[in-house]
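Predicted model follows, preceded by the sequence.
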Amino acid sequence: MTTPATRQAAVTVRVFTQRFSSTPRGARLARRLALHQLDRWRVPYGSETSEVVALLVAELAANAVTHGRVPGRDFELSLAYTPSLLLRIDVSDTRGERRPVATARGALDEGGRGLMLVEALASRWSVLDRVPVGKTVRAELDLLTGCPARGVATGRTPRTQPARPPGAGA
């Protein structure tokens, strides 16, 4: 006995990748172009998703410029967007030996809060090795299951419960 084939819905993944100079100007341009690209993908300027992505890209790009800079080398921004499902932000630089760690800071410390923001805003984040040299810091937003920005881009109301890992029971 054979079972009928199950049709899988096609999933569209939109991708944007651009290299930027490892300068404060390059970091600002990365943020601006990320928002422009989201707008082209129908995630409008000023939406909650757009605002969250602006903060994430700004922090990750600033870290690449500040801590991952090698003279004469650029950093790379990559966005992967699956409408209504996932938005992935990758920022890559050439300093693989300098891996970021989110740490608590004192009230009077002037810096060091960027990754705490990333941790608070992203559904998850990680650091990946980059071949042949360097690292990629990745932040992901689950647009269906609990991203704080989910409702604006998809037209659905955001959930107030934290997202569950795939396969977790209700």
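Arrived safely. Residues are numbered from 1 along each chain as shown.

Going by C-alpha atoms from here, please, whenever you check contacts or count neighbours.
Noted.

Helix, strand, or coil at Gly151?
Recorded secondary structure, Gly151: helix (DSSP: H, G, I helix; E, B strand; the rest coil).

That one and Val43, how far apart?
According to Cα to Cα, to the nearest Å, Gly151 stands 11 Å off from Val43.

Residues contacting the helix ranked longest in the chain, please?
Scanning the chain for the helix with the most residues, using DSSP state H, yields helix 48-67. Under the contact criterion Cα atoms under 8 Å, 6 or more residues apart in numbering, helix 48-67 has outside partners 22-24, 27-28, 30-32, 34-35, 38, 43-45, 75, 77, 89, 91-93, 95, 98, 114-115, 117-118, 121-122, 137, 139, 148-150, 152-153.

got another, please set it beside the one above:
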Amino acid sequence: MKWSNVRVEPPTVATHLTVLLSSTARGARLARRLAGQQLAAWGVPYDSETSQAVALVTAELAANAITHGRTAGRDFRLTLLHLPEHGVVHVEMTDTRPGRLPRGPGVVESAATDAVSGRGLLLVAAYAERWGCEVRDAYTKTVWAEVRRPT
């Protein structure tokens, strides 16, 4: 074999990540860690505001997926899309309870001051440029958020 004929292509970095995770606290924790690692692979520093915002949004959406969207024996799906042409990172969390929809982005209510939960979507709304929910089939729903990247 002639080495002069061998061409080595530089590695390419995917602009999306999709992974199935168990509908457990461990799966939600892993979703957050994977988001940070994937952003670092896309060149977003791990300690940047963007990375921290995406990690927080991912953690909140994953927590909701395992708390409100869980069906026994079914996983949830994390999808991250790096959209540099739009200046955003798109986060999707797909769970198996399409009948349990969050209230829309304009209807987020704050929890009682002494409540220990109920503020997750308020945090998502604060850190995301926009967010929403889609039912794409009879078996799943996808809650998504877009976090703006500074230019």
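Great, that's in hand. It should be emphasised that the depicted structure is a prediction, and the values quoted were computed from it without experimental measurement.

so what number do they get for TM-score?
The TM-score (TM-score structural alignment, normalised by the length of the second structure) is 0.84; 134 aligned residues with a Cα RMSD of 1.6 Å.

Which part of the first structure matches stretch 110-125 of the second structure?
Stretch 110-125 of the second structure corresponds to residues 104-119 of the first structure when matched by TM-score structural alignment.

Check the separation of the first and last residues in that stretch.
Distance between the two ends of stretch 104-119 of the first structure: 12 Å, counting by Cα to Cα.

thinking Thr15 of the second structure is in contact with Leu81, fair?
Yes. Here Thr15 of the second structure lies in contact with Leu81, judged by Cα atoms under 8 Å, at a distance of 6.0 Å.

list the contacts for Leu141 of the first structure?
Contacts here follow Cα under 8 Å, 6+ apart; on that basis Leu141 of the first structure touches 86-88, 122-124, 147.

That should have said Cys133 of the second structure, apologies.
Cys133 of the second structure makes contacts with 101-102, 104, 141-144, as judged by Cα under 8 Å, 6+ apart.

what's the answer for Arg130 of the first structure, then?
Listed by Cα under 8 Å, 6+ apart, the contact set of Arg130 of the first structure reads 92, 96, 136.

Include neighbour count, distance to Arg130 of the first structure and secondary structure when you put those residues into a markdown table, please.
What follows is the contacts of Arg130 of the first structure, written out as a markdown table (neighbours: other Cα atoms under 10 Å; distance: Cα to Cα, whole Å; DSSP: H, G, I helix; E, B strand; the rest coil):
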| residue | neighbour count | distance to Arg130 of the first structure | secondary structure |
| --- | --- | --- | --- |
| Ser92 | 25 | 8 | strand |
| Gly96 | 19 | 7 | coil |
| Thr136 | 26 | 6 | strand |
